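Enquirer: Need a 3D model of the sequence below.
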Amino acid sequence: FRRSNRATSIRRYFHGDVIKSGDNFANQYTSSAIEIPLSQVTLYKLVTVDLAASMLPVGQLQSTDPVQIQQIHDFSEGVLHHQVCAVCHPDAVEKYNSNNEHAGEDKKARDLYLNGVAGFVKVEKVDLDKGILRFLSPCGGELPSKTLLMGDITWME
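Expert: Below you'll find the predicted structure:
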């Protein structure tokens, strides 16, 4: 039930509801294919880090963020195909990059994933020969940022 509900919600995000137009049925939205060079895309994967209480000193709490991000350099088809990725808001990317310049290696992952996202895209195709990533987007035009967050949600029509 939940899997079906999630698939329906994702389909509705990209294509809208199906509406009857005369004798025909049509999607409410017209989604677009967007191609971006791999060299312009920064992709992070959300990784959860949960330490068991038995691994911590008595009375201590986990001091690291429970969610970390890991930059993905492997753009192979198997890793990304059908992934639904969040497009980071440009302000969040700017804040993340400026904090990293001042804080050295202490990266604040929460600057990216807690500041909201500009939307979602679905990876349609990875062309390593041409160096291009093709996305399905709910609307046409350029993405607000080319910094993407990848979780564990995939969707195939």
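
Enquirer: From now on I want contacts and neighbour counts done on CA atoms only, so please keep to that.
Expert: OK.

Enquirer: residues near residue 49, how many?
Expert: For residue 49, the number of neighbouring residues by other C-alpha atoms under 10 Å comes to 12.

Enquirer: Here is a second sequence; please produce its structure as well for comparison:
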Amino acid sequence: LLLHAIETLNASVVLVLGQEKLWSMLRDVLKTKPNVDVVKLQKSGGVVSRNAKVRQKSRALRIREYFYGIANDLSPHSNIVDFSDLCIYRVGGGPQAPRSALPAGAEPSADPTRLTALNVNQDLLHLVLAVSYAKEPEEILSSNVAGFIWITDINFESKKVTYLAPSAGNLPGKYLVLGSLTWYEP
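Expert: The predicted model follows:
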């Protein structure tokens, strides 16, 4: 994904902060591109790395603030929609061909810009999804995100999804982009 971003943005300088292994890998991969310089920077002396638990707590607090406000002064709205009203997509990844199916010497690779349509399933419960302004699936990658919703319930009998949104009313678009952000309201 990083290499794709470097190529897409036509970067001439790539700064790597405090990641010796990443710097080395990028330098080796990009050495054939003379117009791209990979520069290693040292972390400042006062920088403290946060462990996974601290980052997870901080992320959960930011999500809560998004829906409820910093001072708990916002009132998000719970909405219910039919499965058919939503089109959910994942960007990137997808199944890769096994090495045995590839030409000799070729490596399997995932396309970081590949769109994959998803059906509503139990795995969506408690996920935070981005709401895209896209009018067609082909526009998802180039369209802005209107905001985020949080899936609070999925009823397979009635084929309804309940979600929490920062504001009342219908979603500004029907295309939702799945990430890996899970949140459980305390």
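
Enquirer: Count the residues that sit near residue 100 of structure 1.
Expert: 15.

Enquirer: Heading C-terminal from the one helix or strand it maps to, find the next helix or strand.
Expert: Using DSSP states H and E, the element containing residue 100 of structure 1 is helix 90-103. Going down the chain from helix 90-103 of structure 1, the next helix or strand is helix 110-113, by DSSP H and E.

Enquirer: now for that next one, which elements pack on it?
Expert: helix 90-103 (3 or more C-alpha pairs under 8 Å, 6 or more residues apart in numbering; DSSP states H and E).

Enquirer: Now the residue nearest in space to the middle of structure 1: which helix or strand?
Expert: The centroid of structure 1 falls nearest to residue 85 when counting by C-alpha atoms, centre = their mean (2.2 Å). Element membership for residue 85 of structure 1, per DSSP H and E: strand 83-88.

Enquirer: again with residue 78 of structure 2
Expert: Residue-wise, residue 78 of structure 2 maps onto strand 77-82 under DSSP H and E.

Enquirer: can you check residue 23 of structure 2 too?
Expert: helix 20-29.

Enquirer: Over in structure 1, find the residue span that helix aligns onto.
Expert: Taking TM-score structural alignment as the measure, structure 1 aligns no residues with helix 20-29 of structure 2.

Enquirer: Which position in structure 1 pairs with residue 140 of structure 2?
Expert: So, by TM-score structural alignment, residue 140 of structure 2 is matched to residue 112.

Enquirer: for its match, what are its contacts?
Expert: 88-89, 92-93, 96 (C-alpha atoms under 8 Å, 6 or more residues apart in numbering).
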